[in-house]
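Trainee: Attaching a predicted model along with its sequence, questions to come.
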Amino acid sequence: MSAKLKNKVAVVTGGSSGIGLAMAKLFAAEGARVAITGRNQANLQAAAAAIGDQAIGIPGDVASLPDLDRLYTTVQEQLGRIDILVVNAAVYVLGPLTGFTEAMFDKVSDINFKGAFFTVQKALPYLNNGASVILISSTVNEKGVPNHAAYAASKAAVRSLARSFSAELLDRKIRVNALTPGPVDTPVFETVAGSREEAKAMAGNMAAFTPAKRIADASEIAAAALYLASDESAYMIGAELLVDGGLRSL
């Protein structure tokens, strides 16, 4: 590895599986000390061990402001001030407009939108000037897809936050950018499918629908996150890095 993140401190929310874990592993391999968050203690401990000695796992829910306060005080005590913040924690809740309940809506909004907003707000006293903040959006933030209304709207909100936050943080040279993946091979499909077979079929359908004719590996999204986290992307402010296999463009 090239040690692009040597002596940096990175925080990845939702870092115990999928894209978040892939990012945390790559950041650690590139020299960063990494803190990951998640709601499942056992998964979090296993993920931190897989990342290596430079990683710590801090349990918490991004929809809980006290949990966010505890996250950042713990990171400062154990690792120091933060250079990289990846706002990755999210839920994938699907359903038709006619049957989407208030509880389903609140779950999406509380974690994907409110959680993203306050994950950044609560981090501000702990971020170094010149830090990189990466908000994970989704290619559906500009598409109309059946059963995705609340999820897509929450990810469009995340894309908007990258612009607004960047405008407010210019004086501290904190860059906020959105990383927007298309379908990715992660356990998320199993959260909305009735069985492992249904999850596999859903992933296959998305692959067929994507111009690249496959879904991404989490490591490909992590590589894009590394670019945004490193000094190589110093001229990107309030931008969107689209990594979606051509889904939006073609």
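Mentor: Received the coordinates, thanks.

Trainee: from here on, contacts and neighbour counts on C-alpha atoms
Mentor: Will do.

Trainee: Pull the contacting residues for A103.
Mentor: Listed by C-alpha atoms under 8 Å, 6 or more residues apart in numbering, A103 has no contact partners.

Trainee: same thing but 10 Å
Mentor: Shown in contact with A103 (C-alpha atoms under 10 Å, 6 or more residues apart in numbering): S109.

Trainee: Quick check: the gap between it and H148.
Mentor: Computed as C-alpha to C-alpha, to the nearest Å, the A103 to H148 distance reads 15 Å.

Trainee: Could you do M23 as well?
Mentor: Here the criterion is C-alpha to C-alpha. By it, M23 lies 25 Å from H148.

Trainee: ok, now T73?
Mentor: For T73, the distance to H148 (C-alpha to C-alpha) stands at 35 Å.

Trainee: ok, these two, which is more surrounded?
Mentor: Between T73 and H148, counted using other C-alpha atoms under 10 Å, H148 has the larger neighbour count: 19 against 15.

Trainee: Assign a three-state SS to the closest residue to that one other than its chain neighbours, would you?
Mentor: Setting aside the residues directly before and after it, H148 is nearest to L94 in space (C-alpha to C-alpha, 6 or more residues apart in numbering), at 5.5 Å. Following DSSP: H, G, I helix; E, B strand; the rest coil, we place L94 in the coil state.

Trainee: Was I right to think L94 contacts V188?
Mentor: No: here L94 lies out of contact with V188, judged by C-alpha atoms under 10 Å, at a distance of 11.5 Å.

Trainee: Contacts only, for the spatially most central residue of the chain.
Mentor: Taking C-alpha atoms, centre = their mean as the criterion, N88 is the residue nearest the geometric centre of the chain, at 1.7 Å. By C-alpha under 10 Å, 6+ apart, the residues touching N88 are 11-15, 19-21, 23, 37, 62, 112, 115-116, 119, 134-137, 179.

Trainee: Check which residues of the longest strand along the chain are buried.
Mentor: If you go by DSSP state E, the chain has its longest strand at strand 127-136. Buried residues in strand 127-136, counted by 16 or more other C-alpha atoms under 10 Å: 127-136.

Trainee: With stretch 78-92 instead?
Mentor: Buried residues in stretch 78-92, counted by 16+ other C-alpha under 10 Å: 79-91.

Trainee: second one coming, line it up with the first:
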Amino acid sequence: MQRFKNKCALITGGTNGMGFATAEQFIREGGSAVITGRSERTVNEAVKNLGNRAFGIVSDAGSYQDLIKLQQEVRRYTETIDMVFANAGYGKFAPIESVDEALFDELFNMLVKGSFFTVQQVLPLMKSGGSVIFNTSIATEMSMPDFSVYSAAKSAVQSFIKSFAAELSARGIRVNGVSPGHIKTNIFNNTGLNPEQINEVVHHIIPAIPFKRLGNPSEIASAVLFLASGEASYIHGAELRVDAGISVVSH
């Protein structure tokens, strides 16, 4: 399939996990992708692995200074963006008593401010038929200990789906979200847990998942690209859960 022939996507947090898988599939289907990441090394490595229709920008989604330069940086590679996947982010989790201002600001800057200003900055490059997709989380639907700040930040991102959809309808730009469940990514890498502790967390999560396995980044990519494609031309203001049913199936 060449659903995205001659189209260009901007994917934040595109150096690994869900973002990289989405860029890979978008390119495979005929498009080109501009990806962002915080490290020059990981951006260059990802671009090399994605091939000659991939372009990289070193940009921190939590930095307003980086965000307001995004449009200028993207214009080095393309004058038109057909899809924005506001995906950059990671998790930090702590009990209520342990949350400090630094953790609170880090998550809200990266997930909320990052998502908002990424889309704001790229909107001038989008035309009718374009698609904006926010990455939310099942954390907005489920109550989980230690997730209070992360869940609140993702809930703010979730609210952007409806408000942006209302505002961008007249411009013919569709806005939707994808809500991943437990996916094989490096989400825990910035939590301060060591590899053994991360494995233990995952070991406890698996039995609660109806399919008894973590999702693959490619399964999120498929959902994102469905929402961005002509097949989803009448889907607007929606959030698609890709979570093996964990948020709705009792266990």
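Mentor: Cool, the structure landed. Owing to the predicted nature of the structure, the values given are computational and were not obtained by experimental measurement.

Trainee: residue contacts, the residue nearest to H148 of the first structure?
Mentor: Taking C-alpha under 10 Å, 6+ apart, we find L94 of the first structure in contact with 100, 104-105, 108, 146-152, 191-192.

Trainee: start to end distance for stretch 124-143 of the second structure?
Mentor: Its start and end residues considered, stretch 124-143 of the second structure measures 38 Å (C-alpha to C-alpha).

Trainee: Next: stretch 7-22 of the second structure.
Mentor: Terminal residues of stretch 7-22 of the second structure lie 14 Å apart, using C-alpha to C-alpha.

Trainee: got it, and stretch 197-212 of the second structure?
Mentor: End-to-end distance for stretch 197-212 of the second structure: 19 Å, by C-alpha to C-alpha.

Trainee: can you map out the strands along the stretch 151-251 of the second structure?
Mentor: Along the stretch 151-251 of the second structure, counting by DSSP state E, counting those that start in this stretch, strands occupy 174-180, 239-242.

Trainee: Let me know which of those strands is tucked in deepest.
Mentor: With neighbours taken as mean count of other C-alpha atoms under 10 Å, the strands of the stretch 151-251 of the second structure reach their highest mean count in strand 174-180, at a mean of 26.

Trainee: what is the orientation angle of that one with strand 131-135?
Mentor: With axes from the mean of the first three to the mean of the last three C-alpha atoms, to 10 degrees defining the directions, strand 174-180 of the second structure sits at 30 degrees from strand 131-135.

Trainee: next one: strand 174-180 of the second structure to chain centre, how far?
Mentor: Distance, stretch centre to chain centre, for strand 174-180 of the second structure: 9 Å (C-alpha atoms, centre = their mean, to the nearest Å).

Trainee: Relative to the first structure, what is the average displacement of that strand?
Mentor: Taken against the first structure, strand 174-180 of the second structure registers an average deviation of 0.5 Å after superposition, with mean C-alpha distance after the TM-score superposition for the first structure.

Trainee: so that strand corresponds to what in the first structure?
Mentor: Mapped onto the first structure using TM-score structural alignment, strand 174-180 of the second structure spans residues 175-181.

Trainee: who touches Y92 of the first structure in this structure?
Mentor: Neighbours of Y92 of the first structure in contact, by C-alpha under 10 Å, 6+ apart: 107-108, 112, 148, 150-152, 188-189, 191-192.

Trainee: In PyMOL, how would I pick out whichever of those residues are buried, leaving the exposed ones unselected?
Mentor: Typed into PyMOL, the line below selects the buried ones among the contacts of Y92 of the first structure, using 16+ other C-alpha under 10 Å:
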select buried, resi 107+108+112+148+150+151+152+188+189+192
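
Trainee: Contacts for stretch 37-45 of the first structure next, please.
Mentor: 11-17, 20-21, 36, 47-50, 55-62, 68, 71, 88-89.

Trainee: can you rerun that using 8 Å?
Mentor: Contacts for stretch 37-45 of the first structure (C-alpha under 8 Å, 6+ apart): 12-17, 36, 57-61, 71, 89.

Trainee: Just these: which are in helices?
Mentor: Here DSSP state H is the test, and those give L71 as lying in helices.

Trainee: And the furthest pair within the contacts of stretch 37-45 of the first structure?
Mentor: Using C-alpha to C-alpha, the pair of the contacts of stretch 37-45 of the first structure lying farthest apart is S17 and L71, separated by 18.1 Å.

Trainee: what does stretch 116-128 of the second structure correspond to over in the first structure?
Mentor: With TM-score structural alignment as the criterion, stretch 116-128 of the second structure aligns to 117-129.

Trainee: Can you get me the start-to-end distance on the matching stretch?
Mentor: 19 Å.

Trainee: Pull out the buried positions in it.
Mentor: For stretch 117-129 of the first structure, the neighbour count (16+ other C-alpha under 10 Å) marks 117-120, 122-124, 127-129 as buried.

Trainee: List the residues that contact the closest residue to R81 of the first structure other than its chain neighbours.
Mentor: With sequence-adjacent residues excluded and distances taken as C-alpha to C-alpha, 6+ apart, R81 of the first structure is closest to Y126, at 5.4 Å. The contact partners of Y126 of the first structure, taken as C-alpha under 8 Å, 6+ apart, are 72, 76, 81-82.

Trainee: Which of those fall in helices?
Mentor: 72, 76.

Trainee: between the contacts of Y126 of the first structure, which is closest to T210 of the first structure?
Mentor: Nearest to T210 of the first structure, judged by C-alpha to C-alpha, of the contacts of Y126 of the first structure is I82 at 36.1 Å.

Trainee: Next one: the closest one from A199 of the first structure, what distance?
Mentor: Taken as C-alpha to C-alpha, the span from I82 of the first structure to A199 of the first structure is 36 Å.

Trainee: what about the helices in the first structure?
Mentor: Using DSSP H, the helices of the first structure run over 18-29, 41-51, 65-78, 102-108, 115-123, 149-168, 188-192, 196-209, 218-229.

Trainee: Mind putting the ones you listed into a markdown table with distance to S249 of the first structure?
Mentor: As requested, the helices of the first structure are exported to a markdown table (distance: least, C-alpha to C-alpha, whole Å):
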| stretch | distance to S249 of the first structure |
| --- | --- |
| helix 18-29 | 22 |
| helix 41-51 | 34 |
| helix 65-78 | 36 |
| helix 102-108 | 26 |
| helix 115-123 | 26 |
| helix 149-168 | 17 |
| helix 188-192 | 24 |
| helix 196-209 | 13 |
| helix 218-229 | 18 |
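
Trainee: Point out the most buried one among those.
Mentor: Of the helices of the first structure, helix 18-29 is the most buried (mean count of other C-alpha under 10 Å), at a mean of 24.

Trainee: Since that was my last question, I'll sign off now.
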